[in-house]
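In: sequence and predicted structure below; questions after.
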Amino acid sequence: MPDLSSLSALSSAISATVAAAAPSLVSVHSHRSRASGFIWKPGLVVTADEALADEGEVSLAFADGTTRAATIAGRDHTTDVALLRFGGQDAPAALLTNDVPPLGSLAVIMAADQGTPVAALALVSKSAGPWRSLRGGDIEARVELDTRLRHSSEGGLVLDAQGHAIGMAVRGPRRTLVIPAATIARVAGKLETHGRIARGYLGAGLQPVRLDDGLGAMVMSVDKAGPAAVAGLRQGDIITTLNNQPFRGMRALMRELGPDSVGAVVEVAALRGGEPLQVALTIGERPA
């Protein structure tokens, strides 16, 4: 006969963990979009940027049944972290830890559905080191869960087997990704202070073009006051290399234009009317 006492103890432990985290969860409603979020600090909620509408009013539904209006304090699409500000500071904040769960361990996804807390059990299917998102965001750990995430649960908390909040659940292809607590602290802290994350800016509209020996980027437009214009690039120029590295596409370029790129000098090789051209371009900060 199976040991039902062990199963009962596990069930009770999970239930207690869920109950402790539930008061920090909120539902996030924005222009026909419903997601989840959690109280990061008094008066501040973290949610998934991808689940947040681009415009319109935002409201929060709390576990105690109350609803409050919120404003967007800042958002960073490269790490999928958005910060919302609301009036009142009586709701408890989630206590996040920088622990990274081991492969194969259990995790609990905590979210909210119209203010009501919901939970799902998952397995950590991948646990690895730092990585960079397709949008160019630096994320401190690669943690994946073996479950799909409902749209309304995106932005919810992920708890480890000890009941510690380790990050935020976001939707990935065929699986759930975890934005770890360390990334949230770094990004949300900057959003709270500055309202945005600095990103690199070339000041040129580029279009990939095929060349005889690879890929290039044709300059389609130039910001008259931007870095490309200052460096001497013109409309019609075709960029072939950056710091002696071949141009590998717009997605790869955007990944390189992170916060640390601002102020860096890049050696740009280009073609103008078929003739080679070399310029030094100082990467600027993308306008708000």
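Out: Alright, I've got the coordinates. Residues are numbered from 1 along each chain as shown.
In: could you use CA atoms for every contact and neighbour count after this?
Out: Noted.
In: three-state assignment of V187?
Out: For V187, the assignment made with DSSP: H, G, I helix; E, B strand; the rest coil gives helix.
In: hang on, it packs against A198?
Out: No. Between V187 and A198 there is no contact under Cα atoms under 8 Å: 10.7 Å.
In: more neighbours: these two, which one.
Out: For the pair V187 and A198, the greater number of neighbours falls to V187 (24 against 20), based on other Cα atoms under 10 Å.
In: give me the contact list for stretch 193-211.
Out: Defining contact as Cα atoms under 8 Å, 6 or more residues apart in numbering, one finds that stretch 193-211 is touched by 73-76, 187, 190-191, 215-223, 225-229, 249-250, 257-262, 283-288.
In: endpoints of it, how far apart?
Out: Taking Cα to Cα, to the nearest Å, stretch 193-211 runs 44 Å from one end to the other.
In: could you do stretch 262-277 as well?
Out: Taking Cα to Cα, stretch 262-277 runs 23 Å from one end to the other.
In: what's the answer for stretch 198-207, then?
Out: Terminal residues of stretch 198-207 lie 23 Å apart, using Cα to Cα.
In: this is the other structure I want to compare:
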Amino acid sequence: MEASRVLPATALACVALLAGCSGPAPSSNAPSSPATTAAAPRVSGPAGDLQAAYQKVVKDVLPSVVQITTGQGLGSGVVYDGKGDIVTNAHVVADARTFKVSLATGGATLGARLVASYPDQDLAVVRLDSVPKGLKPAVFGDSPQVEVGQIVLAMGNPLGLSSSVTQGIVSAVGRTVSEGRSGGNGGSGPTIANMVQTSAAINPGNSGGALVNLAGQVIGIPTLAAVDPELGEGAAPGIGFAIPAATVTRIADQIIKSGRVTDSGRAALGITGRTIVGADFAPAGVAIVSVEKDGPAEKAGLRAGDIVTRVDQTPISTMQSLAEALAGLRPGDRAEVTYVRDGTERTATVTLGEV
């Protein structure tokens, strides 16, 4: 099992699995330390202030970042509360129900079990079988306050290197990204809206960890790394994505309270569809296979056989593009759906439902 994921740098929607769960931690063959060492030089001025801020954030937050190991690989997680709940990516836990958890502060490996997984947002919560003394929950930030240019640190266990920290900035906010499923079936995984793009390195094993601002707040859960098409499956440097804190807390709170997600916040058209191709064999729209009885599409007059080609001003050529269009909308929103029936283009106003 692999675990952070990657998307082609030329198309933010096409993602294939890459980072998150990797193999065992690499062995170290580093030479022994010399008998005497010089004291680290003291850095003064603005550079010293920034270095001190980095070090404080690492000291404050890293104890809240754990390593999660399954039978297939490993990933990262963030301590969510004092009851032993840990939030991570759904693709980190995959099909597992029990886990081994290692704390950044050391000590014996702890057992944990799955509370619930919500693959539609690639989030899951696991709970420690016993809560160790001094377990430190992370502080989650306010997503609307995240701005491009903010310095961030990504904390996790890339390639099994426990408690690693990388540094970067917030490169963009509000990205909509479609993940791929294990095995490289690009674009067939969940589509997640409002993701935080960062230049902090996200490597296999980082998935489910923490993207942290200099105030020591977790602003996102690192999940994806982009792929450079010219490098095949190689990650494109400096393009990673994290699920925003607001989404994480909304989903995690529901899972912890109810054992499942009761309010997804995700808009739905209420159809089963499939991508069709045109005369040039290029994707040409989404054919409706069936409509949900009394669902949004049926109430708006759509029916099986109709071909959806646009939602509001967004062209629809594939199921993936339809998922991306809906990801930017909310249940209850009214959307104008353009479709083709019997060779004639029509429109319908649909009041969207919920996944």
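Out: Done, it's in. Note that this is a predicted model, so its numbers are computed, not measured.
In: show the buried residues in the contacts of stretch 193-211 of structure 1.
Out: Listed as buried from the contacts of stretch 193-211 of structure 1 are 73-76, 187, 190-191, 215-219, 221-222, 226-229, 257-259, 261-262, 283-286; burial here means 16 or more other Cα atoms under 10 Å.
In: please narrow those to those residing in strands.
Out: Residues of these located in strands (DSSP state E): 73-76, 215-219, 221-222, 284-285.
In: okay, helices next: where are they in the stretch 151-300 of structure 2?
Out: Under the criterion DSSP state H, counting those that start in this stretch, helices of the stretch 151-300 of structure 2 are mapped to 245-258, 296-299.
In: for the ones you listed, give me JSON lines that also has distance to L74 of structure 2.
Out: Shown next, in JSON lines, are those (distance: least, Cα to Cα, whole Å):
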{"stretch": "helix 245-258", "distance to L74 of structure 2": "20"}
{"stretch": "helix 296-299", "distance to L74 of structure 2": "40"}
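In: so which of the ones you listed comes closest to L214 of structure 2?
Out: Closest approach to L214 of structure 2 among the helices of the stretch 151-300 of structure 2 is made by helix 245-258 (15.0 Å; Cα to Cα).
In: quick one: the closest one to chain centroid distance?
Out: Averaging C-alpha positions (Cα atoms, centre = their mean, to the nearest Å) puts helix 245-258 of structure 2 14 Å from its chain's average.
In: now stretch 97-109 of structure 1
Out: 19 Å.
In: gap between the two ends of it?
Out: One end of stretch 97-109 of structure 1 to the other measures 15 Å (Cα to Cα).
In: quick one: contacts of it?
Out: Residues lying outside stretch 97-109 of structure 1 but in contact with it, judged by Cα under 8 Å, 6+ apart, are 18, 119-127, 141, 143, 145, 156-161, 164-167, 169, 180-182.
In: filter the residues you listed to the buried ones?
Out: Judged by 16+ other Cα under 10 Å, buried ones among the contacts of stretch 97-109 of structure 1: 18, 119, 122-127, 141, 143, 145, 156-161, 164-167, 169, 180-182.
In: ranges for the strands of the stretch 51-200 of structure 2?
Out: 65-69, 74-79, 85-88, 98-103, 110-118, 123-128, 151-156, 164-178, 191-198 (DSSP state E, counting those that start in this stretch).
In: using a markdown table, lay out those strands together with distance to G343 of structure 2.
Out: Listed next are these as a markdown table, based on distance: least, Cα to Cα, whole Å:
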| stretch | distance to G343 of structure 2 |
| --- | --- |
| strand 65-69 | 53 |
| strand 74-79 | 50 |
| strand 85-88 | 47 |
| strand 98-103 | 53 |
| strand 110-118 | 39 |
| strand 123-128 | 41 |
| strand 151-156 | 51 |
| strand 164-178 | 30 |
| strand 191-198 | 30 |
